[in-house]
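Q: Sequence first, then the predicted structure:
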Amino acid sequence: MKRENVNAKNAPQPRGGYSQAVKLENFERLVFVSGQVPLNSDDELPDTFEAQARQVWLNIDAQLKAAGMSKDDIVKVTAFLADRNHTMANRAARAEYLGPLAPAMTVVIAGIFDAGWLLEVEVIAAQ
């Protein structure tokens, strides 16, 4: 698969570890991971945003591994935050998990299904 991060020079440049677009060619598989919530396999909910964000990325990692993929295959991230005050903590948790990978990204401030969940994240991965 050929993967290219695209950031048009005549449009705003990305800030914070993402690309404005990701171009794929010759890929064989796509996996769409539903919005992952901050519950562990025992349905336990962490107390802090940072712990919830780590749990969400652990859940994404588990889904990708179950599909025979890894975080390196992520091409698009959509994050839903319950409060815009979590923006920087969300960015830090995402950077901790993704490292230098810069997928296309959307962050939405929204009401989340369960009031205790402070975020939900979905991804698209390709190989």
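A: Nice, thanks for sending it over.

Q: rest of the way, CA atoms for contacts and neighbours
A: Fine.

Q: Quick check: chain neighbours aside, which residue is closest to V56?
A: P38 (4.8 Å; CA to CA, 6 or more residues apart in numbering).

Q: Would you agree the one you found is in contact with P46?
A: Yes: using CA atoms under 8 Å, P38 is in contact with P46, at 7.2 Å.

Q: A further structure is provided below for comparison with the first:
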Amino acid sequence: MTQPVPIFPAGRQALYEKHGYSAALRSGDLLFVSGQVGSREDGSPHPDFEAQVRLAFQNLQAVLAAAGATLDDLIDVTTFHTDPEAQFETILKVKQEHFPQPPYPNWTAVGVTWLAGFDFEIKVIARLPQAA
């Protein structure tokens, strides 16, 4: 059995270690990325919702890049929303900027009541390019 390899984006490993989890785990040619939120450098939530969603995508891209992947390598996406009805339009706007054309990854959106002070979280599974 292959031992999973932890992946951390540059400059944020201490934040993950503080909370006791990995940003992502590589297992074979799959990358399992922990939920990414719109956290600033110090780990606090960005107060503006759209900025929080954009920052969550930036943080996701940093984790993917650390593993040699991009958004094009995603095969499954799950997002969590604290107020889906009110937030959906903003989320779709940002999502469309990152995924402007097919093929789109699978996507599951889940409404939740708590995200540790955040209002949006995105977790993914990616297939790593052969070169990774």
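A: Cool, got the structure. Here the structure is a predicted model, which is why all the values come from computation and not from measurement.

Q: one step back: residues touching the residue nearest to V56 of structure 1, list them.
A: For P38 of structure 1, the contacting residues are 45-46, 52-56, 59, 117-120, by CA atoms under 8 Å, 6 or more residues apart in numbering.

Q: just the buried members of those?
A: 46, 52-56, 59, 117-120 (16 or more other CA atoms under 10 Å).

Q: In helices only, show me the residues you listed.
A: Counting by DSSP state H, the buried ones among the contacts of P38 of structure 1 place 52-56, 59 in helices.

Q: Give me the contacts around stretch 57-68 of structure 1.
A: For stretch 57-68 of structure 1, contacts defined as CA under 8 Å, 6+ apart pick out 31, 33, 36-38, 40, 70-71, 94, 97, 122-123, 125.

Q: cool, stretch 69-82 of structure 1 as well?
A: Outside stretch 69-82 of structure 1, the residues touching it (CA under 8 Å, 6+ apart) are 22, 61, 64, 87, 98, 101, 103-112, 117-127.

Q: Just the buried ones among these, please.
A: For these, a burial check counting by 16+ other CA under 10 Å picks out 22, 61, 64, 98, 101, 103-105, 112, 117-127.

Q: Which residue ranges of structure 2 form helices?
A: Under DSSP H, structure 2 gives helices at 13-19, 49-66, 84-98.

Q: Kindly reformat the ones you listed as TSV containing distance to I7 of structure 2.
A: As requested, these are arranged in TSV below (distance: least, CA to CA, whole Å):
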stretch	distance to I7 of structure 2
helix 13-19	9
helix 49-66	7
helix 84-98	22
